[in-house]
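curious how this folds, go ahead:
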Amino acid sequence: MTPIETLRRRAEALHLHGLLAHWPELTECAWVEPLLNWEESERARRSLERRLADARIGRFKPLADFDWDWPAPCDRAAIRELMGLDFLKTATHAILVGASGLGKSMIAQNIAHQAVLHGHTVLFTTAGQILGDLAAIDSDSALRRRLRHSAAPALRVVDEVGYLSYSNRHADLLFELINRRHETRSTLMTTNRSFSEWAEVFPNAACTVALIDRLVHHAEIIAIKGESYRRKEAQERAEQQARKRKAPGRSPA
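All right, here's what the predicted structure looks like:
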């Protein structure tokens, strides 16, 4: 393909119909390629901004700031592999299991952000948010539309499963969401409960076993163990304040 044919293909991809209508007059114009570069860059920027807004990832610390020495154990290689996003190609699920305060949500946010940067659609919500929203819908048609929208992204993140208990209806809705994505798109989930404890999260729900079965069928399950990182940070802040109060020359309040 000649350079001018390549430029025309780019103009067609951008749907620049006015430019294409006068293409024979522009084949020798040096400004055509810079114009296409500007248009492609601007559209890519707007697309990224839109996908980031739609993803609802929120503010988070970069993975570079994660203290890998604090959790014990933590499979750093497995998390790095998730950051590589290959699991999206095979519709594999990823489940981060660990107590509160160990960085599960932070890791999930970093993976979600990486997916957006690489052109994937993403939706990040807590379990409480999505199940509360779905359960509040009375109309069957509206519920189907919301489920279709919620199940559509290439990566669906459901954060904080296990911090609250849910009714049978909530369990059914989560099952429906996961079932719609099973073997077609990836779900990333964080939970502070082992699967053996999910009967306490969804007490008396008949679909709990089937829900877990769908999740673990094609899943990377990463356990993160240790003491709360937030508690560690709070303790360090308290110790730092105590040292300041004891510093020489500091007059008592």
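
contacts, neighbours, all on C-alpha from now
OK.

ok, and the closest non-adjacent residue to the residue nearest the centre of the chain?
Computing the C-alpha centroid of the chain and ranking residues by CA atoms, centre = their mean puts Ala112 first, at 3.0 Å. Once flanking residues are discounted, Ala112 sits nearest to Val122: 6.6 Å by CA to CA, 6 or more residues apart in numbering.

tally of neighbours for that neighbour?
Using other CA atoms under 10 Å, Val122 has 25 neighbouring residues.

quick one, what contacts it?
Val122 makes contact with Arg51, Asp54, Ala55, Ala112, Ala115, Val116, Pro153, Ala154, Leu155, Arg156, Val157, according to CA atoms under 8 Å, 6 or more residues apart in numbering.

I'd like the next helix or strand past whichever strand or helix holds the fourth one.
When you say that, I think you mean Ala112. For Ala112, the enclosing helix or strand under DSSP states H and E is helix 104-117. Next in sequence after helix 104-117, counting helices and strands by DSSP H and E, comes strand 122-126.

which element, helix or strand, includes Asp69?
Here Asp69 is assigned to no helix or strand, by DSSP H and E.

which residues in the stretch 151-253 of the chain form strands?
With DSSP state E, counting those that start in this stretch applied, the stretch 151-253 of the chain shows strands at 155-161, 186-191, 219-224, listed in chain order.

so can I have a markdown table of the ones you listed showing mean neighbour count?
As requested, the strands of the stretch 151-253 of the chain are exported to a markdown table (neighbours: other CA atoms under 10 Å):
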| stretch | mean neighbour count |
| --- | --- |
| strand 155-161 | 24 |
| strand 186-191 | 25 |
| strand 219-224 | 18 |
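
run this one through as well so I can compare:
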Amino acid sequence: MHPMPELIPMLKQLRLSGIMDSLEIRNRQAIDEKMAYTDFLALLIQDEVARRTQRKFDLRIRRAGFRNQKTLEDFDFSFNPAINKAQIMDLATCRFMEEKACVLIVGPCGTGKSHIAQALGHCAIRQGRDVLFTTQTKLLGQLQAARATNSYDRRLNTLAKVDLLIIDDFGLKPLRTPQDEDIHDLIGERYERRSTIITSNLDLSEWRDAFPNKLLGAATIDRIRHGAYCVVLDGKSYRTTKPLPKPQKKEVEKRVKSSKN
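Below you'll find the model as predicted:
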């Protein structure tokens, strides 16, 4: 009698139904290679562990909310040789997360700030960490909406507990009250408890200017910068524009005639 029909309900009860995906192949392999029962069982368990690991990885990637799948493997360090590759590869170990430190990535538009931030988030997910990528505008909009529905504390607590929070485009838009208070509260909750990556077009010396309340801004930035790693990007923009196509000869002659008329 074939054991498969009897196995299916039992595997489902044990939440091991994924084993069915490779059971037939592994069973044939065990017969061909005359495997011991324990070796056959070990292969099935390894398959199940690999499946669950991949499923958790895929779930974390979806929850992270990355704009796109940016990794360090596809970042062109040669485009701007001044970028400190050694520093970024050291950050890729995610040792800064053990230190509960922030990573601040600053530089002009198009120099790869968002790419590197998302790539570091990808590295954290590979290590089994939960990551959330968001922009300053989206983050503050969510907190404002939560305040309107009396769920601010719950939303703030969720943001405070994520292993790695990535805030993109800090200071791109000036903060208004109570946005500056929201940022202050969030940074305060995460301070020395969780790591945060922040990208900005502003120089670090200009960050306080984004806050309407200068005292609140000073306190917030002081917490952000304490023990933080700063990555300064400079050079050409990766966002190159394509040259416009040259007009055909007939089109040029047509324009000339039109201008004479």
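
quick check: TM-score for this pair?
TM-score for the superposed chains, counting by TM-score structural alignment, normalised by the length of the first structure: 0.77, backed by 219 aligned residues with a CA RMSD of 2.5 Å.

thinking again about what came up before, dump the strands of the stretch 151-253 of the first structure into TSV; add distance to Cys29 of the first structure as well.
Listed next are the strands of the stretch 151-253 of the first structure as TSV, based on distance: least, CA to CA, whole Å:
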stretch	distance to Cys29 of the first structure
strand 155-161	43
strand 186-191	46
strand 219-224	53
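
and of those strands, who's closest to Val201 of the first structure?
Val201 of the first structure lies closest to strand 155-161 among the strands of the stretch 151-253 of the first structure, at 8.1 Å (CA to CA).

contacts only, for the residue nearest to the centre of the first structure.
Neighbours of Ala112 of the first structure in contact, by CA under 8 Å, 6+ apart: Ile57, Val122, Phe124, Leu155, Val157.

repeat the analysis, applying 10 Å as the threshold.
Ala112 of the first structure sits next to 52, 55-57, 82-83, 85, 106, 120-124, 155-157, 188 when contact means CA atoms under 10 Å, 6 or more residues apart in numbering.

swap in Arg237 of the first structure?
Arg231, Arg243.

correct me if wrong: Phe75 of the second structure contacts Ile116.
Yes - using CA atoms under 10 Å, Phe75 of the second structure is in contact with Ile116, at 7.8 Å.

which one of these two has more residues nearby?
Just comparing Phe75 of the second structure and Ile116: by other CA under 10 Å the higher neighbour count belongs to Ile116, 20 against 13.

buried set for the longest helix seen in the second structure?
If you go by DSSP state H, the second structure has its longest helix at helix 37-64. With burial defined by 16 or more other CA atoms under 10 Å, the residues of helix 37-64 of the second structure counted as buried are Phe40, Leu41, Leu43, Leu44, Asp47, Glu48, Phe57, Arg60, Ile61, Ala64.

mind putting the residues you listed into JSON lines with distance to Thr137 of the second structure?
Shown next, in JSON lines, are the buried residues of helix 37-64 of the second structure (distance: CA to CA, whole Å):
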{"residue": "Phe40", "distance to Thr137 of the second structure": "53"}
{"residue": "Leu41", "distance to Thr137 of the second structure": "51"}
{"residue": "Leu43", "distance to Thr137 of the second structure": "48"}
{"residue": "Leu44", "distance to Thr137 of the second structure": "47"}
{"residue": "Asp47", "distance to Thr137 of the second structure": "42"}
{"residue": "Glu48", "distance to Thr137 of the second structure": "41"}
{"residue": "Phe57", "distance to Thr137 of the second structure": "27"}
{"residue": "Arg60", "distance to Thr137 of the second structure": "22"}
{"residue": "Ile61", "distance to Thr137 of the second structure": "21"}
{"residue": "Ala64", "distance to Thr137 of the second structure": "17"}
